[in-house]
Structures are given as structure tokens and as C-alpha cells.
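>>> kindly return the folded structure for what I paste below:
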Amino acid sequence: MSADLRLVLFDMDGTLVDSQGAITGAMGEAFAAVGQVAPSREAILSIVGLSLDLAIERLTPDMDAATRQALVEGYKSSYTVSRQAAGKAHSPLYPGTADMLAALNAVPEYLLGIATGKSQRGLDAVIAAHDLTCFVTRQSADHHPSKPHPSMIHTAMSETGVAPQHTVMIGDTSFDIDMGRAAGVTTIAVPWGYHQVEQLNADHTLENFAQLAPLLQRIWKA
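The predicted structure follows:
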């Protein structure tokens, strides 16, 4: 483990990109395709961050397995089609995200990474759409148990050689913060995402991304 390097991990949906319209739209089309009424917007956003299979299961506890699997496949198909049609407008960056990432990436000892409930294909598409080449470790739902299991963070720390006390996890949902807590890293919540920030009980809370660099300096006493 390096004593000098610092690892800054971000969730994607609801933290770096505003994908709520894309998610609720794809979910609505998936439910319609199996002849079902989609859950409310609030219910759909409440499961953002979980792996897709688990998210669908949470939304449909009484549904049979075959229909549930059709929902999973329908969501994937709808989301992909809409992403290809809309490009970067499909999941736009939140205000200040690009400047914040550029500033942190310019700090030599900072390593940036992603820990997301997205599939690898979905993650790669967002990174390509917004030219987010700054992430040196990219953990997705395809290769890990669903959040809040700490596997994504453990793997990111292993890949970068950074210790837990030198790692932060930044997210907008309880799944992100609980994952960070389970991994033994410092947690930072953002209030513009999909869960009520007051209920997350993170170690720190941002009001905007301009506050992140000074906060990291205080956390690591740089």
C-alpha cells in the first residue's frame, strides 16, 4: 500500500450524471412490454444503485421469475436504444462535474475511480459520451455483488494500492454510503441524487462539487 496515494471513488447515476429520466423511461417501457403498470417515479429512483436484477426484484416482490427476467431484458434493451439515440444528453453531467474531475485529476497523488451499479457496457458508454478518461479503476455491477456489498471498493483499493484510510466513497444513495462504511472508508454524500441526503448518515455532505477539493484536503490534512 502506498502512503502517498489517495483514492477518490464516485458513484455514477445520481452523483456524476443525471440519469433519472433515462432510468424511469426505460423502466416504464419495460413494464409496459410485459403488460404491467410501472411503479412510481419515487419507487424506481429508490432502487437506483442496486444491480439491475436485484433492483427489479425489489420493485416486483410478488412477480414470477419469468416475467421478472423479461423486465430485466426489456429494461436493458430500452435503455440501450435511448442511449444510442440521445448520446451525451441521455445522462448529462451534473453542474460542476467536469471542472471538479479535471481539478482532482491534476493533483498527482489523487487517483480517481468509479463504483457503480451500472453494467460494464453502460459504464463504458457514459465514460465515452463524456470523455471521462480520468478514472484509473472502474468497478461495475457485472463483476461484483450488488451494493452495498463492499466488493467494488475492496477491488478498487487493491488495484490502486491505496489503503482504506486514504480512500473516500462519494455517492447519493444509502447503497453507496453503506458500501463505503462496510469497506471501512470515509463516506461523502451529495444532495442532488435519488435518496434523501438527511437519511444517509455519511461522514460528510457536499452542497456542490466546488466543496469537494477543500473537503478532501481537510480529510487528509494536506
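
>>> contacts and neighbour counts: CA atoms only from here.
OK.

>>> now do the buried residues in the top helix by length along the chain.
For the chain, the helix with the greatest residue count under DSSP state H is helix 65-86. Buried residues in helix 65-86, counted by 16 or more other Cα atoms under 10 Å: 68, 71-72, 74-76, 78-80, 83.

>>> got the buried residues for the next helix or strand along the chain from that helix?
Moving toward the C-terminus from helix 65-86, the next helix or strand (DSSP states H and E) is helix 97-105. Using 16+ other Cα under 10 Å as the burial criterion, the residues of helix 97-105 that qualify are 97, 100-101, 104-105.

>>> can you give me every residue that contacts the residue of the chain most remote from its centre?
Centroid-distance maximum for the chain: Gly35 at 29.6 Å, with Cα atoms, centre = their mean. Gly35 sits next to no residue when contact means Cα atoms under 8 Å, 6 or more residues apart in numbering.

>>> thinking again about what came up before, can you add distance to Arg181 and give the buried residues of helix 65-86 back as CSV?
CSV is the format used below for those (distance: Cα to Cα, whole Å):
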residue, distance to Arg181
Arg68, 31
Leu71, 31
Val72, 29
Gly74, 33
Tyr75, 30
Lys76, 30
Ser78, 34
Tyr79, 31
Thr80, 32
Arg83, 32
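
>>> which of those residues sit farthest apart?
Spatial extent of these (Cα to Cα) is set by the pair Arg68 and Arg83 at 22.5 Å.

>>> show me where the protein has its helices.
Under DSSP H, the chain gives helices at 20-33, 41-46, 52-59, 65-86, 97-105, 120-130, 151-160, 174-183, 212-220.

>>> turn the ones you listed into TSV, including distance to Glu198.
Listed next are those as TSV, based on distance: least, Cα to Cα, whole Å:
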stretch	distance to Glu198
helix 20-33	20
helix 41-46	15
helix 52-59	22
helix 65-86	30
helix 97-105	22
helix 120-130	28
helix 151-160	23
helix 174-183	10
helix 212-220	18
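
>>> and of those helices, who's closest to His204?
helix 212-220 (8.5 Å).

>>> here is the second sequence; please produce its structure so I can put it next to the first one:
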Amino acid sequence: MKLVLFDCDGTLVDSAGLIHETMRRTFVQFSKPEPDVADTKAIIGLTLDIAIARMQGKEHADEEAVAMMAYYKSLFSIVRQDLDFREPLFPGIRALIEEIGPREDLLIGAVTGKSRRGLNLVMETHGFDRYFVVGRTADDCPSKPHPAMVTECCDETGMKPADTLVIGDAVYDMQMAKAAGAKAIGVSWGYASVDELHRAGADAVVHHPREILAHIG
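Got it, this is the predicted structure:
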């Protein structure tokens, strides 16, 4: 039995456009310079208040970052209603989840910097809620790369970190996995480079969802 934990943004769904547009409008509302897309992609995966602080060169979230986070959350669903800012699955993800979802030797979960509401929306939109049995979000745990998202999923399912794979596109995912004692599998179709994933501790980097099957076994 293995536990397979997927990051969401940049791994399952391509949400960069949606996140960046919401972030851009948030920064404008608070009279901040509009961020570049690259700046937004660099923080995807972090808890939102910390992400906003990092985009302004701050190490920790202050009161302004918390206020900006609240505004971002209030705006997110409005931006998402625009057809140009949906969160489509990356090619090959649906086939992978539908293949491994029914397997009796696997448990599947999510570890994401999204809110619980955001994760539930993705799961329901794409019909994955019947396969994902566990999940931790920014509402539940400290921000990545803290290992709590992984260790709490392990505790809930009765699995050991050594029998757990964390699959993600960000350096924070790799660092979180290694801190928890889990195997870290990077994906190249997300928002970090292959070199960045390796430097962050990835045990392997895959270039198509089907390649994940070889690491699951």
C-alpha cells in the first residue's frame, strides 16, 4: 500500500492565469506595482499571505499582507467566472487519475496551498472527489515547505512517510516531501524548472503524467 499526494496548482491544474489575474487586481487595489507573471508563478504553492508578502520582498506576512489575502479571496471566484481564467487539467492528468484512482493498493490525496474551498471546487469540477480520500490545504496546516501537510495525511490514513510519494511542480513541494521523510517526484509541466526541482531535493522529475506510474509501482 502506498499513499500518493498530489499538489494541485501547477501539477493537476493549470491555474497560473487565474492566480496571476487575481493577484494583479489585488495589487492594483492596494496601490502596489503590478506583479509580473514570473513573480506570481514563483510563489504558487505557498500559503497566500506568505506568498503576497514574498512578492513584496518581505519574509513574513504582516497586517497588510493579511488584508491583501482577504481581498484576493473575495475576488478569486469573480475572476474565475471569466471563461478566460478557468483551471484546466494538464494533458494526461485525467487519464492518470482515472487509472490509479480505483487501485486497491493506493490511497490518493492532495497537499495544496489552496484554500479548502478552492481544493473542493477543483475536485468537484473535474470529478476527482471520488478518488481523493485525504487532503490538506492552507486552511489546515502551515505553509509549505513545512512537512505538516504530508505528516497529517499520513496520520489520517495510517501510512508511513516512507511509503508516501509527494508529486508537485514547486521547490516547496520537494522540500516539504523531504522534510516529512517522503519520496519527492517533481513534474516539469508546472511552474519551476527541472534544475530548480532537482536542487530542492527531487528524487526524480517526470515530463508526462504517465511517467508517474513507474514511480508508484
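
>>> aligned to Met100 of structure 1, what sits in structure 2?
Alignment note: Met100 of structure 1 maps to Leu96 in structure 2; criterion TM-score structural alignment.

>>> so what's the equivalent of Ile153 of structure 1 over in structure 2 up against?
Taking TM-score structural alignment, the alignment pairs Ile153 of structure 1 with Val150 from structure 2. By Cα under 8 Å, 6+ apart, Val150 of structure 2 lies in contact with 5, 111, 136, 161, 166, 176-177, 180.

>>> now do Leu132 of structure 1
By Cα under 8 Å, 6+ apart, the neighbours of Leu132 of structure 1 are Val126.

>>> and the gap between the corresponding residue of structure 2 for it and Glu34 of structure 2?
By TM-score structural alignment, Leu132 of structure 1 lines up with Phe128 in structure 2. Per Cα to Cα, to the nearest Å, Phe128 of structure 2 is found 34 Å from Glu34 of structure 2.

>>> ditto for Met174 of structure 2
For Met174 of structure 2, the distance to Glu34 of structure 2 - Cα to Cα - is 29 Å.

>>> same question, Gly109 of structure 2
From Gly109 of structure 2 to Glu34 of structure 2 the distance is 34 Å (Cα to Cα).

>>> more neighbours: which of the two?
Gly109 (23 against 16; other Cα atoms under 10 Å).

>>> quick one: map the more buried one onto structure 1.
So Gly109 of structure 2 corresponds to Gly113, using TM-score structural alignment.

>>> wait, its match sits on Val8?
Yes - counting by Cα atoms under 8 Å, Val8 is a contact partner of Gly113 of structure 1 at 6.1 Å.

>>> what's the closest non-adjacent residue to the aligned residue in structure 2 for Phe175 of structure 1?
Structural alignment (TM-score structural alignment) places Phe175 of structure 1 against Tyr172 in structure 2. Counting by Cα to Cα, 6 or more residues apart in numbering, Pro145 is the residue found nearest to Tyr172 of structure 2 once chain neighbours are left out, at 4.8 Å.

>>> next up, the contacts around the one you found.
Contacts of Pro145 of structure 2 by Cα under 8 Å, 6+ apart are 172-177, 179.

>>> one more time with 10 Å, if that's ok
Applying Cα atoms under 10 Å, 6 or more residues apart in numbering, we find Pro145 of structure 2 in contact with 45-47, 170-180.

>>> and if you look at Gln199 of structure 1?
173-174.

>>> give the equivalent position in structure 2 for it.
Looks like Gln199 of structure 1 aligns to Glu196 there (TM-score structural alignment).

>>> and what of Asp11 of structure 1?
Aligned by TM-score structural alignment, Asp11 of structure 1 pairs with Asp7 of structure 2.

>>> and Tyr79 of structure 1, by the same measure?
In structure 2, Tyr79 of structure 1 lands on Phe76 (TM-score structural alignment).

>>> who's in contact with the closest residue to its match other than its chain neighbours?
Nearest residue to Phe76 of structure 2, sequence neighbours excluded (Cα to Cα, 6+ apart): Thr22, at 5.9 Å. Applying Cα under 10 Å, 6+ apart to Thr22 of structure 2 gives the contacts 16, 71-80, 85.

>>> surely the match of Met100 of structure 1 and Leu213 touch.
Yes - taking Cα atoms under 10 Å as the definition, Leu96 of structure 2 is a contact partner of Leu213 at 8.1 Å.

>>> for Ile100 of structure 2, what are its contacts?
4, 106-108, 131, 213, 216.

>>> tell me which of the residues you listed is nearest to Asn120 of structure 2?
Tyr131 (12.4 Å).

>>> ok, now how distant is that closest one from Glu152 of structure 2?
Counting by Cα to Cα - Tyr131 of structure 2 and Glu152 of structure 2 are separated by 18 Å.

>>> kindly report the same for Val111 of structure 2.
Taking Cα to Cα, one finds Val111 of structure 2 at 10 Å from Glu152 of structure 2.

>>> between the two, what contacts are shared?
Shared contacts of Val111 of structure 2 and Glu152, counting by Cα under 10 Å, 6+ apart, come down to 134-136, 141.

>>> so which of the residues you listed are in strands?
134-136 (DSSP state E).

>>> just to revisit the earlier point, shared neighbours, Gly113 and Val8 of structure 1?
Residues touching both Gly113 of structure 1 and Val8 (Cα under 10 Å, 6+ apart) are 135, 156, 169.

>>> was I right about the first one contacting Leu9?
In this case it means Phe135 of structure 1. Yes - shown here, Phe135 of structure 1 and Leu9 form a contact pair, counting by Cα under 10 Å, at 9.0 Å.
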